[in-house]
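J.: build me a model from this:
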Amino acid sequence: MKSPFRHIAVVGAGAVGSYYGALLAAAGHRVTLIGREAHVRAIAAGGLRLHRRGQDEAIAVAASTDLDVVRDADLVLLAVKSGDTEALARQLAPRLQADALLLSLQNGVENAAALARHLRQAIVPAVVYVATAMPEPGRVVHSGGGDLVIGARDAASAQDAVMQARLASVVDLFASAGVSVRLSSDVMGELWTKLMVNCAWNAVSALAQAPYGRIAEVASMRELQREIVREVVAVAQADGRCLVFDEAMTAMQAIAVRMPMQRSSTAQDLARGKPTEIDHLNGFVARRGAELGVATPVNQALHALVKLAEAEAEAQAAAR
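T.: As a prediction, this is how the structure comes out:
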């Protein structure tokens, strides 16, 4: 099908960004992945190797380390870590086309607002539930999920007919690549639900280096996760979001069924000695809870433990 977008740039092409970029490229769309040098070299040498549904395939897709690639992109998929959002927005500001559409495929609930502080372009938050890993440069392994939820980030955008048409174009684009995209009237509320899920699984998976299915088998962990969810729901409600505890628990528990062998992105980062997004997950809940007068002792503890593990990994790397 004819693409509603002429050029799609994926900024921060790690496991998640590369996965969606590869699917769009395989569907015939013009895509450029912007990532680290080793990843770009590997893709140039043999395409992006994608493992899914028990099969390996090499997908031809352009890749670059140069952020200037975004200059002629009319759709930009942002997949950088939340901690890099502010710096990236400042770098993008002089490079983006005025009418470019930005789709944030990021964890956390602060990214759209952070981007909007620096950019005039339309920004679309996306909720991503996908199990991917990048065991080596140039290779992505998909083990579950992949659907997206998108929507207008504020009431003004929700009433804008032009924005609604652009959102429909995003739905059509991903549909052509076999990716289901659902339009939500409350995407920020759904991002809070995703934040709750991440808070319940990511730190625990990281500290134990365990997959979701294994964690779900341990009764004491199920009780701990119940308390994590209870705290996140309380903070969300104090922040004006409509999260319901029973519904949140159902959404959280479903992850272990859908992705039993997946280790969290936080676990993958910690195992590689890379900075995690914990400040924007359990750390955010603890910080926002303190601002709103909501106690979050479990989320505070998990945040502190992951920060300790990060510091120890950094110290060991420096000692080598």
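J.: only C-alpha atoms from now on, for both contacts and neighbour counts.
T.: Fine.
J.: residue 70 against residue 96, yeah?
T.: Yes. Applying C-alpha atoms under 8 Å, one finds residue 70 in contact with residue 96, separated by 6.2 Å.
J.: overlap in contacts, the two.
T.: Shared contacts of residue 70 and residue 96, defined by C-alpha atoms under 8 Å, 6 or more residues apart in numbering, are absent.
J.: need the contact list for the most centrally placed residue in the chain.
T.: When C-alpha atoms, centre = their mean is applied to the chain, the residue found nearest the centroid is residue 106 (3.2 Å). Shown in contact with residue 106 (C-alpha under 8 Å, 6+ apart): 78, 79, 80, 81, 82, 126, 127, 128.
J.: please give the structure of this sequence too, so both can be compared:
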Amino acid sequence: MVVMKYGIIGAGAMGYRYGVMLQENAGVEVDFIDTWEPNVTKVREQGGVSVARDHENRRIVPINIYYPEEYAGHPDVWIVFKKQMQLADEIKRDSEAGIFHEDQYVFSAMNGMGHFEKIAEYFPASHIVCGTAMIATRLDGPANVDFMGAENSEQMHMARYNNEKPDEKVQGIFDDFTAAKLGPVIADEWKGMCMSKVVFNAVTNTLCTMFEMQMGQFIEYDGVRAMSEQLFNEAFDACERAGIHLIETRQQETDSVITVSKAYKYHYPSMYQDFSKGRPTEVDYINGYIAKIGREHDYVCRTHEFVVHEVHMAEMMRKYHQPQANVADPSKTEVEA
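T.: Next up, the predicted model:
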């Protein structure tokens, strides 16, 4: 059995989720690397990160957190959770700080697409593990996180960037994720696995953001299934032309919009959380990425291209009015990282 140490790059909602669950449930050693000063300062002031699950049983979980330049540890595996727009600068800073080593592996389950190409500038393909996560987590402020969903409800997929079967180290990561109760499933091929999550987010994240609504409000509209099918059909058509085979069918993706939205009734998707806080959204890495694949293979995803413009227009409108607050249930504002 391989005993490994983990380093989390990006102590945000999902970084905390993975790191704390690995530390507490799998009993492995975890270090956190972050560059957001209020976050690092708060952790050090309160002696750890404040963690709740579904707004209950809040407690301080002691953790080790460092700026890249002060870190002298040597994890076996890095786990990367940064926003797409921040990743290139973050990973460059980490590399210049000298914290990457030839023997290390790296795992990431970020939203959107494009991050593995950036990671591959610093790690060989055989050391990169791609992931997706259907895990909702809320970051209320520096060092203050809320895990959404009942225990053992976490679901994720993972596959090697070179699409080979797990070696000893990848198997060790899978075993640790299983012990951490993150619900991992091994997939045979990374691109179809990741694109299955991207096309899902291209419906729920994007539409909920444009109309500033929770997923439960979203599926109250009778036309949601038809809207979902239109976006999914374009995405699947583009992927098929590119030779990308998703791990779910068109019907399964459409059905999942309804079932997941019901399960997370009060959930504002991650894109809306960025939007509501005045940050750039990741729409270019989600709907925009689907449209890019289409254009590269002589297929125009007209709806996705239009939706990208709509989200950017909504971002522009924030200078005229503030995004709305949670109007359905002020006590529950579930947020995916």
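J.: just give me the closest of the contacts of residue 106 of the first structure to residue 207 of the first structure.
T.: Distance ranking of the contacts of residue 106 of the first structure against residue 207 of the first structure, using C-alpha to C-alpha, places residue 81 first at 19.3 Å.
J.: what's the counterpart of that closest one in the second structure?
T.: Under the alignment (TM-score structural alignment), residue 81 of the first structure pairs with residue 83 in the second structure.
J.: what do we get in the second structure for residue 131 of the first structure?
T.: Match for residue 131 of the first structure (TM-score structural alignment): residue 136.
J.: what is the burial count for that match?
T.: A count of nearby residues for residue 136 of the second structure, using other C-alpha atoms under 10 Å, gives 22.
J.: which one in the first structure is aligned with residue 275 of the second structure?
T.: Taking TM-score structural alignment, the alignment pairs residue 275 of the second structure with residue 270 from the first structure.
J.: just checking, that match touches residue 312?
T.: No. Using C-alpha under 8 Å, residue 270 of the first structure is not in contact with residue 312; the gap is 10.2 Å.
J.: of the two, which one has the most company?
T.: Legend: neighbour count by other C-alpha under 10 Å for residue 270 of the first structure and residue 312, higher for residue 270 (22 against 13).
J.: tell me if the more buried one really is in a helix.
T.: Yes. Residue 270 of the first structure forms part of a helix when assessed by DSSP: H, G, I helix; E, B strand; the rest coil.
J.: ok, it to residue 199 of the first structure distance?
T.: Separation of residue 270 of the first structure from residue 199 of the first structure (C-alpha to C-alpha, to the nearest Å) stands at 16 Å.
J.: and for residue 82 of the first structure?
T.: Using C-alpha to C-alpha, we find residue 82 of the first structure at a distance of 15 Å from residue 199 of the first structure.
J.: who's more crowded, these two?
T.: Between residue 82 of the first structure and residue 199, residue 199 has the larger neighbour count (other C-alpha under 10 Å), namely 28 against 21.
J.: which residue in the second structure aligns with the more buried one?
T.: The equivalent of residue 199 of the first structure in the second structure is residue 202 (alignment by TM-score structural alignment).
J.: which helices and strands does the helix or strand that match falls within pack with?
T.: In the assignment (DSSP states H and E), residue 202 of the second structure maps to helix 190-210. With contacts taken as 3 or more C-alpha pairs under 8 Å, 6 or more residues apart in numbering; DSSP states H and E, helix 190-210 of the second structure sits against strand 128-134, strand 155-160, helix 215-218, helix 224-241, helix 250-263, helix 270-276, helix 287-296, helix 302-316.
J.: what sits against residue 261 of the second structure?
T.: Residues counted as contacts of residue 261 of the second structure (C-alpha under 8 Å, 6+ apart) are 215, 216, 218, 219, 267.
J.: same question but for residue 227 of the first structure, I mixed them up
T.: residue 298.
J.: residue in the second structure paired with it?
T.: In the second structure, residue 227 of the first structure lands on residue 230 (TM-score structural alignment).
J.: also residue 119 of the first structure?
T.: Matched by TM-score structural alignment, residue 119 of the first structure corresponds to residue 123 in the second structure.
J.: output the residue interval of the second structure matched by stretch 176-188 of the first structure.
T.: Taken onto the second structure by TM-score structural alignment, stretch 176-188 of the first structure occupies residues 179-191 there.
J.: check which residues of that stretch are buried.
T.: Residues of stretch 179-191 of the second structure classed as buried by neighbour count (16 or more other C-alpha atoms under 10 Å): 179, 180, 181, 182, 183, 184, 186, 187, 189, 190, 191.
J.: give me the contacts around it.
T.: With C-alpha under 8 Å, 6+ apart as the test, stretch 179-191 of the second structure has contacts from 18, 21-26, 130-131, 152-161, 163-165, 174, 177-178, 193, 244-246.
J.: buried members of the residues you listed into PyMOL, please.
T.: Here is the PyMOL selection string for the buried members of these, based on 16+ other C-alpha under 10 Å:
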select buried, resi 18+21+22+23+26+130+131+154+156+157+158+159+160+161+163+174+177+178+193+244+245+246
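J.: now stretch 69-81 of the first structure: buried residues?
T.: By neighbour count with 16+ other C-alpha under 10 Å, stretch 69-81 of the first structure contains the buried residues 69, 70, 71, 73, 74, 75, 76, 77, 78, 79, 80, 81.
J.: list the residues that contact the closest residue to the fifth one other than its chain neighbours.
T.: Put plainly, it is residue 74 of the first structure. The shortest distance from residue 74 of the first structure to any non-neighbouring residue, by C-alpha to C-alpha, 6 or more residues apart in numbering, is to residue 100 (4.3 Å). The contact partners of residue 100 of the first structure, taken as C-alpha under 8 Å, 6+ apart, are 73, 74, 75, 76, 121, 122.
J.: how about residue 5 of the first structure?
T.: Applying C-alpha under 8 Å, 6+ apart to residue 5 of the first structure gives the contacts 74, 75, 173.
J.: which of those residues are still contacts in the second structure?
T.: On the basis of both residues aligned by TM-score structural alignment, their matches' C-alpha atoms under 8 Å, what survives of the contacts of residue 5 of the first structure in the second structure is 74, 75.
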